[in-house]
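1. no sequence for this one, just the structure:
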């Protein structure tokens, strides 16, 4: 039976991914972060859908800062739609992940950040945008 191989050359068995790419365990940190932001945007949209209809939400790795900038690294930013199609609210993944000590705190930080940006955009207090703002419970 020459030519039939049952194992690889070094006898360790077949190599390859252990889980299919669509399995949740295969998701990257960036994809999980995007999911957290999307869930929070969906939750805010359920309450403020009409007011947020012209707002585009997005995630960027890091903020663009001016050379010589000496302040704290921003976690998010609202960019007005001057001549553009819409207002954009950006969340910066790396600084947010650096400030969170775990998965639960990461979700809470994203929630509070987006609530603050939406409140600032609408001219409301964060507590009126989301009553759970700044609370330790999810």
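-> Happy to help now that I have it. Quick caveat, the model's predicted, so the values are computed rather than measured.
2. C-alpha from now on. contacts and neighbour counts both.
-> Noted.
3. please name every helix or strand in contact with the helix or strand harbouring residue 38.
-> Following DSSP states H and E, one finds residue 38 within helix 29-48. Counting by 3 or more Cα pairs under 8 Å, 6 or more residues apart in numbering; DSSP states H and E, the packing neighbours recorded for helix 29-48 are strand 55-60, helix 103-122.
4. next up, a second structure to put side by side with the first:
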């Protein structure tokens, strides 16, 4: 028996209308309907940057009014002899860019918990803003650390 060499052209299927490719319906969240959504490292990093920047803008409203804060995955190049930058400051454009991956992965923490990770991120924000304003990082918020 010989097979027919005719090729059949299938009609394009209608995908992406609320179903996955197996037709089982829309996927639910990984945590289910009764639990809060998961918080990722990226979300917590962005939240820490934003809350620290908001605090510093409250303390220094005139100096930080036109400053742009950005978050990038990493710098484009490595500085020989120095290593990978954690942040970069552009004084002409009044822009500070924080690099998420070097801050999160290359910081040597003596205790790797959420509190110490947050402290490292906040210290990078304070150092970046201090470099932009030409001040010492401890002078940016002297009353913040008085209760210790």
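-> Sure, I can see it. In this text, all values refer to a predicted model and were calculated from it rather than measured experimentally.
5. before we move on, the earlier item: looking at the helices and strands packed on helix 29-48 of the first structure, which is buried most?
-> helix 103-122 (a mean of 19; mean count of other Cα atoms under 10 Å).
6. just the buried positions in whatever helix or strand comes next after it, please.
-> On the C-terminal side of helix 103-122 of the first structure, the closest following helix or strand by DSSP H and E is helix 126-129. For helix 126-129 of the first structure, the neighbour count (16 or more other Cα atoms under 10 Å) marks 126, 129 as buried.
7. helix 126-129 of the first structure corresponds to what range in the second structure?
-> Alignment of helix 126-129 of the first structure against the second structure: residues 137-140, by TM-score structural alignment.
8. residues contacting that stretch, please?
-> With contact meaning Cα atoms under 8 Å, 6 or more residues apart in numbering, stretch 137-140 of the second structure is reached by 56, 59, 126, 127, 129, 130.
9. same list (the helices and strands packed on helix 29-48 of the first structure) but as CSV, adding distance to residue 36 of the first structure.
-> Output for those, formatted as CSV (distance: least, Cα to Cα, whole Å):
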stretch, distance to residue 36 of the first structure
strand 55-60, 11
helix 103-122, 6
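10. how about those, which one is nearest residue 29 of the first structure?
-> Closest approach to residue 29 of the first structure among those (Cα to Cα): helix 103-122, 10.8 Å.
11. perfect, that will be all.
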